[in-house]
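**Q** pasting the sequence and the predicted coordinates here, then a few questions.
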Amino acid sequence: MSLLTITDLTLRIAGRTLLDQASLSIEAGRRIGLVGRNGAGKSTLLGAIAGDIAPDGGSIALSARATMGRVKQETPEGDQSLLDTVLSGHVERAALLHEAENADDPTRLADIHDRLLAIDAHGAPARAATILAGLGFDHEAQARPVSDFSGGWRMRVALATALFLNPDLLLLDEPTNHLDLEATIWLETWLKSFPGAAIIVSHDRSLLDNTVHAIAHLDRGKLSLTPGGYDEFVRIRTEQALQQTRAAERIAAQRAHMQSFVDRFRAQATKARQAQARIKALERLPQIDSVIEDTPMRFAFPEPSPLPPPMLSMERVTVGYDGRPVLRNLSLRLDLDDRIALLGQNGRGKSTFAKLLAGRLAPMTGTLSHSPRLRIGYFAQHQTDELVLSDTPIDHMARLMPQAAPAAVRSQLARFGLDAARAETKVSDLSGGEKARLLLALATRDAPHLLLLDEPTNHLDLDARDALIRALSAFEGAVVLISHDPHLVEAVADRLWLIEDGAIQPFDGDMDAYRGWLLDRARKAAADQRETTLRPADTERRASRRDRAELRRAQAPLRKEAKAAEALLEQILAERRKIETRLADPVLYSTGDSAEIARLNSRLAALSAQERKAEDRWLEIQAELEDAEAS
């Protein structure tokens, strides 16, 4: 049965048609990945499904009584703790708890508690805490007010609220943008076990491959559904493109052959009829467009000059902020052929380490040495704030390459897909992905030997991410990568370093092993979290429930025997009524069958004895049960 039905939907924004009579049906429990180029209308479609945008045509129908959850653009705020903020997102639970505190009617109070039990209201704090822990908030952070956290962390709280509601339909728009790798892997695991339906807009290839049942492709105003994850979508789409291209080539060859005949013989009277027939045949040939794709995106990093090893080394280095160490006693080296991904939760020191390598932070103790010819390219998302909004990409690049010719400036921008038009566009008018590509171009202008990439894919779409992977694979320098995108890490890094407890250690294993390690740790943390989250009243209720459960188990044999006695009494009563009805029938006596009358009376007496015995045993059992409950 369809949970969500989109029929002939048309959506227009600022006069531009984003969806043109598009249709899609999603069944309950199905998770769908929604993909398409930036600006195709994916977020607009989610807004229309959520009811924030009115359709210009067609309809969107959600099943009756179905619930919907969505991560809104507005981040939560206020003085409520993170845990209470998530709990308050369950409107029904909050309203019932408030009513329970003020209800005077015993009948209504009983109804309220029945409903609270049905929605597992008392287990809600533990569930909310588990979700927050998975998204990177420890027990102490969960007790802090929302106002203590930055916008990115507040978006995690909004995501936690949507997940906590456990709706029938979940709408997620780039859910991994504000997550680190650890939280992204946790979200993947959570979504796999989510029983509801979901529409997930994401540029995270791993998330789409590991969590969705099908891919909905929004292209030129239409929606098409392909079963499987993103890899399967790419395979099927590539095959379709090849078939369509071959069909277009066959039709084009046939058309050219016919047109040649027409051109040669149109003017000849003897061939005029055949030429006219060919013209009509030409008109009947189907129009098959070859697959129209935008120019494939390509990135290219300048090749660095050779450097003797070690490129960079450090001995017993400690680094931090304002005299407070974040990383201690680091003794490491980097060479030109290193491809390293940094693992570890946010706040453990990954970006601090990148700043140390980039020269943005000086060691507090220890020594850091490197080749005097070492050039470093450093990319970090926060650098977007350093761009001058009123300037163009050419202005930014020319300032950093004052000796370069204009052609060289434009060439460096073109390496990252910033063509002539985009190069002359004000930064304020660039998309998030275009700003990220500008930062990559600026960071690599000097052909660096070492690339430090701190979350380079946050605003890059799937095509741009693939272009980045291809460019990094061809790059001949060293790479140190911080990314929440498992697919990028797996494709680029050949070594994993784990930052934990102020130290950096090699992680012995691949990303699958790291996933397993994280899940094991998360399960242990969740068990601890459930214990610490339970309030005293919850603990008492749970202990009471355990006691009642043990009592029920102990009484099970008695209750079973009581039910058997009740069943026997019902059988005796039914048979006794039949015999009494038979004995009351005058026909029995008119036949003069004294033997049958004697048999029936004898059976009736036996049944009466059995009934008394069964009643006595039933009363004994009830007394034993009452004594057990009273003790």
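**A** On my side now, so go ahead.
**Q** contacts and neighbour counts: CA atoms only from here.
**A** Fine.
**Q** helix, strand or coil for Thr367?
**A** Assigned by DSSP: H, G, I helix; E, B strand; the rest coil, the conformation of Thr367 is strand.
**Q** let me fix that, I meant to ask about His217.
**A** Three-state assignment for His217 (three-state DSSP): strand.
**Q** is it true that it touches Leu34?
**A** Yes. In this structure, His217 is within contact of Leu34 by C-alpha atoms under 8 Å, at 6.0 Å.
**Q** below is structure B, check it against A:
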Amino acid sequence: MTVLIIRDLTIRFGGRELLNGAELTLDTGHKVGLVGRNGAGKSTLLKAITKELIPDGGEIRLAARARMGVVAQEAPGGESSLLEAVLEADTERAELLGALERDDQAHRVAEIHERLMAIQADAAPARAATVLAGLGFDAAAQARPLNSFSGGWRMRVALARALFLEPDLLLLDEPTNHLDLEATLWLEGWLSRFAGAAIIVSHDRGLLDRAVDGIAHLDRGKILYYPGNYERFVRIRTERAAQVEAQRGKIAAQRAHMQSFVDRFRAKATKAKQAQSRIKALEKLPVIESVVEDAASTFNFPEPEELAPPVLALEQVDVGYGGPPILKGLDLRIDQDDRIALLGANGNGKSTLAKLLAGRLGPSRGTVKRAPRLRVGFFAQHQSEDLDASGTPLSHMQSALPSATISQCRSQLARFGLTVERAETKIANCSGGEKARLLLALCTRDAPQLLILDEPTNHLDIDAREAMVRALADYGGAVLIITHDPHLVELVADRLWLVTDGTVRNFDGDMDEYRTLLAERARGGGGREAEAGGKATERRKSASSRAALAPMRTRLREIEKEIEKLALERKLIERRLSDPATYAKRKPEDITWANTRQVVIARQTAALEEEWLKLSEQLDAA
């Protein structure tokens, strides 16, 4: 059944045309990811579907009697319990139950009971509780009043209300923004089983890869549909872009050739007719637009000074906030080449551990050993609230680096895509993504050896997240990351720490195994971490310890730097030898030395590349 039809839709906003003749058809069971650059009109389209906004032209038609589920923009509040708040979302059920209690509806009792049975009203409390549990609320939390929770947690309740309805059409705008990793993984599974249609706006690459079966790309006012997930969409777009550029190049060459003829013979009478025919042919040549994309996202972490391992170690550490410890008996070690992701539901102590490692919180018991000269960069999303709204990124960087020149401050901001214009924009006018970039620039200003990132991607789009992944791969320090984005965990982390039951321990598995563990817990099969991590343990059994691998990784980085130096030297020699002046100014023996040096560089480079490959294979097998 067709649930939604968008036909010839035109929407203008703020004097700008966002949509022009856009079209989309959505059938039952079809889940679509709506993507497009910032400002393309994704959220505006959702508002038009929900009738919050009246289009300037075209039509949006919803199937007769189809129910729509939308997450409220504002967090729900009140004294109702979480469970009651979710149940109230089903207005038909609430009205029917209310009618049963009214004396004037006594004659309809049988009819009302029949309808309640048809909509499975008796199973509603259990279904609502299941949705709330998946989003991180245990039985005790479900009984608490809404007003006792923070805005972020209440936004989860708003999501729970939309999911509980199991509507014919579900509209989700950045649904993972207020979720932790565990709730995000649960939502992915829920959407994969959802029988209705859905349109999902999200910057979460993992969600768009695993929870949708089509991508609707909002581009230049049109909606272009691509079957498959986001990964397939990127592949198709890349292939098409290459084809368009190739075709554009051919036509440009043909146009240049014909224009050359016209220019040469336009004034000659004998060739005038031919020239005129060429002019007409030129006019008929198709104009093919270049593939215009947003400027590439920029992230570039400063290269830190290398320290002897470990850079940080905890020995029997307890930590808390003055009362009973949040985490106890911590025995952990971080080396400079580590890439660690923290797993565990919100409230288990991940942020507490991050503050301890960053030096923002002291231990109540035990020892924290830090390497001499260790610098730690700490990113926390809430820090954006502490920025001076009247200041600029440049003024913030100047305050953080009082002895640096303006040029050096601008250079640090440019590492994270804050160009000259962006660097002088008032914080009050900066987007969430620009504030996140500023916080990253600030926390890495002194090239830290340990970078702690607590939800760094909340306001970054997909391209920016991919750029961050590439930058972290090149970064020479340790990374500890807390994120709700499983795609980011899979690409960045090579170690997983599970924060649960008041302690932290290694999770010897990958994200697929962690999903399995969460699914088992949901079915009542919790406490099987060791079994879930069995396969990964097998893969790692050849490595005696993390410490034994550290020298190999250090040598890899040394080899890469040596190869870079040799490549630079080779280019300089080649440039010198290709310059005729060299042979007039230099002695013959200098020329001989340069040619001999080229041969030596080639041999040294080949030997280093072979050593690099062997070490890489050993590390991959470890």
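**A** Thanks, I have it. Predicted model, so just to flag it, every value in this text is computed and none were measured.
**Q** for structure 2, which residue is closest to the average position?
**A** Residue closest to the mean C-alpha point of structure 2, counted by C-alpha atoms, centre = their mean, is Arg465 at 4.2 Å.
**Q** please, which helix or strand holds that one?
**A** Using DSSP states H and E, Arg465 of structure 2 falls within helix 462-474.
**Q** buried residues in that helix?
**A** 462-473 (16 or more other C-alpha atoms under 10 Å).
**Q** right, and the residue nearest to the centre of structure 2 touches Asn458 too?
**A** No. Applying C-alpha under 8 Å, one finds Arg465 of structure 2 not in contact with Asn458, separated by 9.5 Å.
**Q** which of His217 and Leu34 of structure 1 has more neighbours?
**A** Neighbour tally, His217 of structure 1 and Leu34, criterion other C-alpha atoms under 10 Å: the higher count belongs to Leu34, 27 against 20.
**Q** now Met364 of structure 1: how far from Ile376 of structure 1?
**A** 21 Å (C-alpha to C-alpha, to the nearest Å).
**Q** around Glu560 of structure 2, how many other residues sit close by?
**A** Neighbourhood size, Glu560 of structure 2 [other C-alpha under 10 Å]: 13.
**Q** in structure 1, what residue corresponds to it?
**A** Structural alignment (TM-score structural alignment) places Glu560 of structure 2 against a gap in structure 1.
**Q** so which strand or helix has Glu560 of structure 2?
**A** helix 546-577.
**Q** which strands or helices does that helix pack on?
**A** helix 588-621 (3 or more C-alpha pairs under 8 Å, 6 or more residues apart in numbering; DSSP states H and E).
**Q** ok, and the closest non-adjacent residue to Ile215 of structure 1?
**A** In space, and not counting its chain neighbours, Ile215 of structure 1 is closest to Gly33: 4.7 Å by C-alpha to C-alpha, 6 or more residues apart in numbering.
**Q** for the biggest helix by length in structure 2, what is the distance to the chain centroid?
**A** In structure 2, taking DSSP state H as the definition, the longest helix is helix 230-265. Centre-to-centre, helix 230-265 of structure 2 and its host chain are 32 Å apart (C-alpha atoms, centre = their mean, to the nearest Å).
**Q** can you list the buried residues in that helix?
**A** Result for helix 230-265 of structure 2 [16+ other C-alpha under 10 Å]: buried residues 230, 233, 244, 248, 251-252, 255, 258, 262, 265.
**Q** before we move on, what about stretch 600-608 of structure 1?
**A** When neighbours are counted by 16+ other C-alpha under 10 Å, the buried residues of stretch 600-608 of structure 1 are found to be 600, 604, 607.
**Q** that stretch maps to which residues in structure 2?
**A** Counting by TM-score structural alignment, stretch 600-608 of structure 1 lines up with no residues of structure 2.
**Q** list the contacts of that stretch.
**A** For stretch 600-608 of structure 1, contacts defined as C-alpha atoms under 8 Å, 6 or more residues apart in numbering pick out 572, 576, 579-580, 583.
**Q** which of those tops the neighbour count?
**A** Result: Arg576 is most packed of the contacts of stretch 600-608 of structure 1 (other C-alpha under 10 Å), 20 neighbours.
**Q** aligned partner of that residue in structure 2?
**A** Aligned partner of Arg576 of structure 1 by TM-score structural alignment: none.
**Q** mind telling me what element Arg576 of structure 1 is part of?
**A** For Arg576 of structure 1, the host element (DSSP H and E) is helix 536-583.
**Q** tell me the helix or strand right after that helix.
**A** Sequence-wise, the next helix or strand downstream of helix 536-583 of structure 1 (DSSP H and E) is helix 586-590.
**Q** which residue numbers in structure 2 go with that following helix?
**A** Aligned by TM-score structural alignment, helix 586-590 of structure 1 falls on no residue of structure 2.
**Q** okay, buried residues for the following helix or strand past that helix please.
**A** Counting by DSSP H and E, the next helix or strand C-terminal to helix 586-590 of structure 1 is helix 594-630. Neighbour counts using 16+ other C-alpha under 10 Å place 600, 604, 607, 611, 614, 618, 621, 625 of helix 594-630 of structure 1 among the buried residues.
**Q** not counting sequence-adjacent ones, nearest residue to the fourth one?
**A** This means Glu611 of structure 1. Nearest in space to Glu611 of structure 1, with sequence neighbours left out and distances taken as C-alpha to C-alpha, 6+ apart, is Leu569 at 6.2 Å.
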